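In: Provided below are the primary sequence and the corresponding predicted coordinates.
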Amino acid sequence: LNLHRITEREKNSDSTPERKIEDLTKKRIEKARLKIGKQTGTIGTVSKRSKTERLLNGRYLFDKNEVIGEGHHGRVLRGIDLGTNMRVAVKCLKKQFKCTMGRFQIADRKQKKRNAEIIHEGRMMLQIEDLPNIVSLLDLVETPRKVYYVMPLANKDLSDVVYRRRMTESCARDLMRPIFEAVKGLHDSGYTHRDIKPENIMLYQGGFAKLGDFGLSTEFGYHSGLQVVGTPAFAAPEVLGQFHRTEKLAWLNYKRADIWSLGATLYVCLAGRYPFDDSRPMSEQLSSGIQFPKNRFQHYSAHAVDLIQKLMDVDPLKRISVDEALNHPFFTES
């Protein structure tokens, strides 16, 4: 009888990685539903309203042609929540399949891993939903072929501003303070972002700035060693292999790599350009230190320059922490 029960249980169980991920995501979604009172789910429908309009889960209306942004694995579309009449951003990510005899099937480990990564960002956003100045996840919907993340629609991201004109010091301070606070919340909770840059800082009506895009985020110790992740222009030297990498301190280096990225982002806010260029090898530029051209920094305080230098110390163990940065005169003596 016991053997029969075990056999039936094994027969009816689904222990595939996709099922485990789906079950974990359902638990996170259910927790969020009970906590914030919003209807969410990992299984949903997309109905066709017109040639280009789609209705997601009977609530979120979006147009396939209203593209806000586009990446390697999907697109971000402009939409509206019919329940609240609030404008939303719908991030649409395609799962990877192979087509055999007209049927879609997951093919190999690589595709399984990619599909797990698609779910990862949603899982991360649910885990950190209570942290300050983080882009919130309104809904997560999974269909057989796609995953949709629904988030509040931002007016623009920081890259729309900093590459067009340089900011005043007070403006940069007001925009970056909440981002430093967001990173502090992540680090205090045991997470790293790993891709901090202007494109991932969302600006909302009223001038509020929030940190978004957690596709590369991870918990401390999740990886055995440093991997080359993020955007090279904002990645720390140890991530790019320009500094001795200590495997036992990988979690610390990832944490300090976020600090470097904060410094590089602040530099771009003030200078309107990257801290480094392609004129010389990266190793040579790092050895000579961060440059502060007079024509770009003459109107900024010594506190601003000092903070950037401490955030972008080539040695990750000598970089200041996010707590020390928030207590730096650049933020406290405004």
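Out: That came in fine, so what should we check first? Keep in mind it's a predicted model, so treat the numbers as computed, not measured.
In: contacts and neighbour counts: CA atoms only from here.
Out: Will do.
In: mind listing what's buried in the longest strand that the chain contains?
Out: In the chain, assigned by DSSP state E, the strand with the most residues is strand 60-70. By neighbour count on 16 or more other Cα atoms under 10 Å, the buried set for strand 60-70 is 60-63, 67.
In: same check, this time on stretch 222-240
Out: By neighbour count on 16+ other Cα under 10 Å, the buried set for stretch 222-240 is 225-226, 230, 234-240.
In: cool, and stretch 21-41?
Out: Neighbour count says stretch 21-41 has 21-22, 25-26, 28-30, 32-33, 40-41 buried, by 16+ other Cα under 10 Å.
In: likewise for stretch 263-275?
Out: Neighbour-count burial for stretch 263-275 [16+ other Cα under 10 Å]: 263-273, 275.
In: number of residues surrounding Phe97?
Out: By other Cα atoms under 10 Å, 16 other residues sit near Phe97.
In: ok, Gly207 next?
Out: A count of neighbours around Gly207, defined by other Cα under 10 Å, yields 12.
In: with Glu142 instead?
Out: Neighbours of Glu142 using other Cα under 10 Å come to 21.
In: please apply the same query to the one 3 residues further on.
Out: Arg145 has 12 neighbours, counted by other Cα under 10 Å.
In: tell me which residues touch the closest residue to it other than its chain neighbours, please.
Out: Using Cα to Cα, 6 or more residues apart in numbering and skipping the chain neighbours, the partner closest in space to Arg145 is Lys95 (5.5 Å). The contact partners of Lys95, by Cα atoms under 8 Å, 6 or more residues apart in numbering, come to 114-115, 118, 145-147.
In: structure two is appended below for comparative analysis:
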Amino acid sequence: MRRWCLSTLGWPLPSRSNLCLAHRRGRTIVRSCIKKAEREANTQSWFDYYGTVGQGSFGMVELVHQRHKQASECTGGTTFAVKVCRKGTTRRQLEICRREARIMKSIPPHPFVVGLSHCVEDDGNIYMALEYCMGGDLFTHLGELGTLPERAARHLVAELTLALAHLHADGIMHRDVKPENVLLDARGHARLADFGLATSNITRADGGAMSICGSPGYIAPEVLAGRGYGLAADWWQLGMLLLEVTTGQLPWAGATLGDVSRAFRSVPLDLPAYLSSDATDFLILALCPHPGMRIGSLGADEVKRHAFFSGVRWGRVARKEVPPPFNPSSPSYHGGPFTPCCGHGAEAAQAHAAGEAPRCRVEVSHDEDGAIVMETVPVPQAAEGAAPPRPAGAAAELCEGVGRERGSSARSGGAGGSLRGGSGRARGSGRVWFQ
């Protein structure tokens, strides 16, 4: 067993094998998960490092589970999704990383916003230890299901409305509301995530921000115009999200700024007849090209009062007393055991949900001088032929949900054409800084 102290300048790398690389990566991520209070107190705990569960232009998202000494092997502890933001070589990229961390630190806790536990910075990266939402992202589920029933979409948008109202009350504009940035917890409640494009100190509905940035297909027309925009741009994106989850279409999608601009000028908003009159009216108001006339320009209460939300008990929704109609562990939506993550990072997320052994385990303690010492310890392995540890609570439901077969085709047609077919993704999910 080897010992590494945080005061050392580098990590020993005794071998280039995959196991040693996993241990080295795990120790780096674990170091970012140790809170300041734990650094100062003589506490003992261990961290299970499962690997990468997400990837994007910013860097990686790593999965770590912390357990304290008094906790049992299969219960207790805290799971972190550690977002590793590369600082890059340019001053602008460094400012973007630090701004995201600063904005997330300033957000008061809210049930529908992904929380930041703590943040650590070194020479190459910024590590943000975030709440882990094991239900996956909304975009992945839409890729499997095609669309959501209007009742489920209403509840989803209601929770996101409360999230935006919470952010706007503190002058924070998200600027990138889309299915990829909506995470689901084990019960199906929505969490707004990814504040990489967010900005602060915005108080007006139609002014205060100038940067042309966002995800093509969701950008509001006033953002593209380059004459300034405000909080109303977030309500436009919420309307686009509702349109996509109910119809599977984005009428003004495009890979570049020019494609989106041409789509705004040439493609009308054509809503399908199967939407209710209240949903149709809400979409028309949310997708109004004039920010001053858009629903939400007078505040979140204007959105809550719309007839589309007439049956919503906002107090109960805020307290999570209303079960979400769309639950990732429900048998009604999946044709087999649910996997909390698919694509890149699926192996790590599924291993954590199933209670399997992590890639490495790091034990954290203090030496005689009070300095933090980390040790890579052996990971207990199940005996050959033995069943893996049974996950508890919500994890068990996520792993055992079974139900009807999924439909093999998604809805097609309309102004924007079909976006999905079966479980594939037919559009890009990236975002762009245009200036």
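Out: On my side now, so go ahead. These numbers come from a predicted model, not from an experiment.
In: and the buried residues of strand 60-70 of structure 1 as TSV, adding distance to Gln291 of structure 1?
Out: Shown next, in TSV, are those (distance: Cα to Cα, whole Å):
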residue	distance to Gln291 of structure 1
Tyr60	47
Leu61	48
Phe62	45
Asp63	45
Val67	37
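In: now, among these, which is nearest to Ser189 of structure 1?
Out: The nearest member of those to Ser189 of structure 1, counting by Cα to Cα, is Tyr60 at 31.5 Å.
In: thought that closest one was touching Arg78?
Out: No - Tyr60 of structure 1 lies out of contact with Arg78 (Cα atoms under 8 Å); the separation is 10.1 Å.
In: hmm, back to that, which residue numbers in structure 2 does the helix or strand following the longest strand of structure 1 align to?
Out: Once strand 60-70 of structure 1 ends, the next helix or strand along the chain (criterion: DSSP states H and E) is strand 74-81. Counting by TM-score structural alignment, strand 74-81 of structure 1 pairs with residues 59-66 of structure 2.
In: do stretch 309-320 of structure 1 as well
Out: Matched against structure 2 by TM-score structural alignment, stretch 309-320 of structure 1 falls on residues 284-295.
In: list the buried residues in the matching stretch.
Out: 284-289, 291, 294-295.
In: return the member of these nearest to Leu192 of structure 2.
Out: When those are compared against Leu192 of structure 2 (criterion: Cα to Cα), the nearest one is Ala286, at 18.7 Å.
In: for Trp11 of structure 2, what are its contacts?
Out: 4, 24.
In: kindly indicate whether it is helix, strand or coil.
Out: coil (DSSP: H, G, I helix; E, B strand; the rest coil).
In: what does the helix or strand in which Glu324 of structure 1 is found contact?
Out: Glu324 of structure 1 belongs to helix 322-326 when elements are defined using DSSP H and E. Outside helix 322-326 of structure 1, the residues that touch it by Cα under 8 Å, 6+ apart are 177, 180-181, 183-184, 259, 307, 311, 331-332.
In: where do the strands sit along the stretch 201-334 of structure 1?
Out: Using DSSP state E, counting those that start in this stretch, the strands of the stretch 201-334 of structure 1 run over residues 201-204, 208-211, 218-219.
In: average offset of the first one relative to structure 2?
Out: Strand 201-204 of structure 1 differs from its equivalent in structure 2 by a mean of 0.6 Å after superposition (mean Cα distance after the TM-score superposition for structure 1).
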